[in-house]
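Trainee: got a sequence here, can you model it:
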Amino acid sequence: MTSISPTRVSMYDFLYQDIQPLVPLLADAAQLSLPQTHLALGASLQAIVSTLLSYQQLHQGQAVRKKLFGRSAVKELRQYNSMNFATIKATLYHRHDAASALFGDSARVIKASERIATQIDATTPQAQTLLTCLCVIVLRELAILTDYSQLDNDEMNKWFALQPQFLSKARFTTIEPIGPVTLTDTDDEDANVEGDAVPTKSTMTRTEDSSLESEQLKTERLESSQLDSDQLISTPPPFDSYWYELTTFKPDNHEPVQDMQQATANYLKVIGRSSENTQQGRHNDLLMFAQMPAIALPHQRWLLQLAKISDIYLHRNRLRITSEPTTPPTPPLVSLGLIGGNNDNTPATTSETPIKYDAPLPLWKNPIILIIILVIGSLGGLATLKYQMKKSNGAIPATVVVLKQDLAEERQQQDVAIVKVNDEDKTRDAEANQ
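Mentor: I've put the predicted structure just below:
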């Protein structure tokens, strides 16, 4: 079984870690220092993510896909497979168009830039340049992520509905570094042995049991509350609720709705969340979300696929500063077997039911084409039948009558002879008659 951090489906966490390699280029474009850019990156992403959630709340996922992720600026920027001066130049060219489409009002952009500038001790134009550049990059990255995850409009809306819990204060307060394991009161009582007393056999046994319990407790705490080290890298700063006020986003208390079939023991066994299946080899590579405080996610196939692609992209370090590759990198592919493909006759949930499209009817089964062929055939049959009836009754077609008349006229014209009489012969005949 492979555990994936729940923050792999968080827009805020994904973007914050994904854009880290771009900090030098962004600092150069906005004429900021590296510490200022690091500080402004978190605040700018908070403003952009909050604005994006507000946009989706008003227009839904279909408008986000078409009007934001499908913009010409995003399509042009997706042609670049690495980040360098050429990429940042294209970003600077399209930054105003992307920012105006996302925020909808230039006054909001200026107001957000002023707040960011006061936090990093910079000027408003500098903060505005950084914020608008990030608008283009954020739309590009999320467009790539949703494209290769093959999210439809309904899944897009569900994904956006899960985002407020990643920005809640409870989520950031529960993430604390794990320190040394403290002993409980019973452990203290067991440990408070008289210093001068010689350890007896029972005391030594009790001490060994206590050490074993403490080791087990430590292991359980590490397994339950500590994620992989690479998943804790670049943890974003806590979210500032001021951006909700600026963007007029109203976070709803969204609880992921589990299908009833997901609660069955058979389904839990298939996706690898049952203790009965932990030792079976064919289920060891199944994907699942690791537990994380204040985060509740449904174990649905599209969400696991999105998390896996996000994890692959972050490990590739796609936005590192380098020259454009000669061949573009291949998009990540996720095997359906890792997400829960199996040979068991398990009832599929609503989200896992594949979309079945109606196959196009063949031509010989299309009723419209059959009607056209029938009409043409009947008219042709009627014409043939009428011709045969006239022929059998001795009726001569009009064309034959016209041809015979033309031939008769030709013959009459050919029988006429033109005779030329001489004038002398005419006078001689007249005299003779007299």
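Trainee: okay, CA-based contacts and neighbour counts for the rest of this
Mentor: Noted.
Trainee: residue boundaries of the strands in the chain?
Mentor: 2-4, 287-289 (DSSP state E).
Trainee: how about CSV for those, with distance to Pro397 and mean neighbour count added?
Mentor: Shown next, in CSV, are the strands of the chain (distance: least, C-alpha to C-alpha, whole Å; neighbours: other C-alpha atoms under 10 Å):
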stretch, distance to Pro397, mean neighbour count
strand 2-4, 88, 16
strand 287-289, 84, 23
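Trainee: please identify which of these is closest to Ser323.
Mentor: In terms of C-alpha to C-alpha, the element of these nearest to Ser323 is strand 2-4, at 31.2 Å.
Trainee: what helices and strands are in contact with the closest one?
Mentor: Packed against strand 2-4 by the contact rule (3 or more C-alpha pairs under 8 Å, 6 or more residues apart in numbering; DSSP states H and E) you find strand 287-289, helix 301-316.
Trainee: to compare against the first, here's another:
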Amino acid sequence: MTSISPTRVSMYDFLYQDTQPMVSLLADAAQLSLPQTQLALGASLQAIVSALLAYQQRYQGQAVRKKLFGRSAVKELRHYNAMNFVTIKATLYHRHDTANALFGDSAQVIKASEHIATQIDATTPQAQTLLTCLCVIVLRELAILTDYSQIDNDEMDKWFALQPQFLSVGRLTTIAPVTVTDAVKKDMSIEEKAAPSESIAPEIKDPSLDSERLVSNQLLSAPPPFDPYWYELTTFKPDNHEPDNHEPVQDMQEATADYLKVIGRSSENIQQGRHNDLLIFAQMRAITLPHQRWLLQLAKISDIYLQQNRLRITSEPTTPPTAPLVTLRSIGDNDDNIPIATSETPIEHNAPTPLWKNPIILIIILVIGSLGALATLKYQMKKSNGAIPATEVVLEQDLAEKRQQQDTAVIKEDDADKN
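Mentor: This is a model prediction of the structure:
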């Protein structure tokens, strides 16, 4: 199994790590120092995520997709694949309209900017520049993430409902420290003894240890704790967004049952195909995530997107990077030649239909032929009824006169020969 951190589906964690490469560019745009920008970055993302959750709570995921992720400013910014002065210039142009649409009005934007300015010892216009620029960038990044993951409106609402868990302080304080088990110690002693003779020692691994290490590594770069003030400012009610099941599932077989059912994998064929690359969420206290396929796919794409470091400051690439593709085969890192299961066999597509068998082309030819036949029939009817155009009558008269002149000339020539 391949474990992935639950924070990969956290908007706050994703955006905080995603925007780290462009801190210096944001500092230059807002005329702030790097320490000020780093502090303001966390507070601004908290305000934006809270405003986004409040917007979804009022209008649901379909409005978020159309009114926020589908804005012209977001579409224009998606044409850029790197962060530089050209990209930040386009961001500065659209920042006011985008921020007002997200927060509801300019008054809330000013209140949020004042609160951030007091925290970083800066002026309100400086904090407002940083906040409004991040509004455009955040909507762009989330629009790309949802587009690549291909989640629908119902899944969008479920994704938003999971976010308040990641904003609580409980997940940052209740993580147990990583400990080395006796099995791992024994394994390490075996390897040390076998190293001089270059013998191969048996590999003993503790799955829970890998899970704890993964979560601990993610928490090393965790964003600052969330400030509940932003809930008050944006009038977001986290109690209405909590998932139905608050208790974490301890049994991993029970936790992955729905996921196995969705993708067609079960315990009967677990040894027949490439099932040891099953992607699951690592255990994380105070966090409850359903093992649904769309959510795991979103987490994997988020992980790939962060590894690409798309927001690094560089010139625009000549060719845009390709969208990450996550399939059942690319979920894991196993490349063994085990026969695939029936549920993983590729779909065989039929050969393309020849042109002469294409019904659309046949219909077009039939319509053209029918119109031509109707035009010919109509012309013959007009001709038989004497309704021939005047131009044709004149032409027939001219032909008749020419024939008469030719006949007269022939008769005269015959008379001249006789004489």
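Trainee: after the helix or strand where Lys378 of structure 2 lies, heading C-terminal, what element do we hit next?
Mentor: Using DSSP states H and E, Lys378 of structure 2 falls within helix 359-384. On the C-terminal side of helix 359-384 of structure 2, the closest following helix or strand by DSSP H and E is helix 390-418.
Trainee: biggest helix in structure 1 by residues?
Mentor: helix 34-63 (DSSP state H).
Trainee: leaving out the residues flanking it, which one is nearest to the residue nearest the centre of structure 1?
Mentor: By C-alpha atoms, centre = their mean, structure 1 has its centre lying nearest to Thr146, at 1.9 Å. Ranked by C-alpha to C-alpha, 6 or more residues apart in numbering and with sequence neighbours excluded, the top spatial neighbour of Thr146 of structure 1 is Leu306, at 7.6 Å.
Trainee: what's the match for the one you found in structure 2?
Mentor: In structure 2, Leu306 of structure 1 lines up with Leu298, judged by TM-score structural alignment.
Trainee: who are the contact partners of the closest residue to Thr174 of structure 1 other than its chain neighbours?
Mentor: Residue nearest to Thr174 of structure 1 in three dimensions, not counting chain neighbours: Pro293, with 6.4 Å by C-alpha to C-alpha, 6+ apart. Counting by C-alpha atoms under 8 Å, 6 or more residues apart in numbering, Pro293 of structure 1 touches Arg171, Thr174, Ile175.
Trainee: now distance to Leu52 of structure 1 too, for the helices and strands packed on strand 2-4 of structure 1, in TSV please.
Mentor: As requested, the helices and strands packed on strand 2-4 of structure 1 are arranged in TSV below (distance: least, C-alpha to C-alpha, whole Å):
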stretch	distance to Leu52 of structure 1
strand 287-289	25
helix 301-316	18
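Trainee: need the winner for burial among those.
Mentor: strand 287-289 (a mean of 23; mean count of other C-alpha atoms under 10 Å).
Trainee: ok, residues contacting it?
Mentor: Contacts for strand 287-289 of structure 1 (C-alpha under 8 Å, 6+ apart): 1-6, 271-273, 297, 299, 304, 338-340.
Trainee: now a ChimeraX select for only the buried ones of those residues.
Mentor: A single ChimeraX command is used to select the members of the contacts of strand 287-289 of structure 1 judged buried by 16 or more other C-alpha atoms under 10 Å:
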select :1,4,5,6,271,272,273,297,299,304,338,339,340
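Trainee: so which of the contacts of strand 287-289 of structure 1 are in helices?
Mentor: Checking these against DSSP H, those in helices are Leu304.
Trainee: looking at the contacts of strand 287-289 of structure 1, spot the one nearest Gly70 of structure 1.
Mentor: Leu304 (24.1 Å).
Trainee: my read: the closest one touches Ile339, true?
Mentor: Yes - with contact defined as C-alpha atoms under 8 Å, Leu304 of structure 1 counts as touching Ile339 (6.7 Å).
Trainee: so how far is Gln79 of structure 1 from Ala101 of structure 1?
Mentor: 21 Å (C-alpha to C-alpha, to the nearest Å).
Trainee: the two - which one has more neighbours?
Mentor: Ala101 (15 against 10; other C-alpha atoms under 10 Å).
Trainee: nearest spatial neighbour of the more buried one, skipping sequence neighbours?
Mentor: That would be Leu68: by C-alpha to C-alpha, 6+ apart, it lies 7.2 Å from Ala101 of structure 1.
Trainee: residue contacts, the one you found?
Mentor: Ala98, Ala101, Leu102, Leu139.
Trainee: just to revisit the earlier point, now the strands of structure 1 in a markdown table, with distance to Asp344 of structure 1?
Mentor: Below are the strands of structure 1 laid out as a markdown table (distance: least, C-alpha to C-alpha, whole Å):
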| stretch | distance to Asp344 of structure 1 |
| --- | --- |
| strand 2-4 | 20 |
| strand 287-289 | 17 |
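Trainee: to Thr322 of structure 1, which of those lies closest?
Mentor: strand 2-4 (28.6 Å).
Trainee: against structure 2, where does the closest one fall?
Mentor: The aligned range for strand 2-4 of structure 1 is 2-4, by TM-score structural alignment.
Trainee: tell me the gap between that stretch and the middle of its chain.
Mentor: Put simply, stretch 2-4 of structure 2 sits 21 Å off its chain's centre (C-alpha atoms, centre = their mean, to the nearest Å).
Trainee: how much does it stray from structure 1?
Mentor: Average distance, stretch 2-4 of structure 2 versus aligned residues of structure 1 after superposition (mean C-alpha distance after the TM-score superposition for structure 1): 1.3 Å.
Trainee: chain neighbours aside, what residue packs nearest to Glu316 of structure 2?
Mentor: Ala82 (5.4 Å).
Trainee: hmm, the one you found is touching Gln308, no?
Mentor: No - taking contacts as C-alpha under 8 Å, Ala82 of structure 2 lies outside contact range of Gln308: 11.2 Å.
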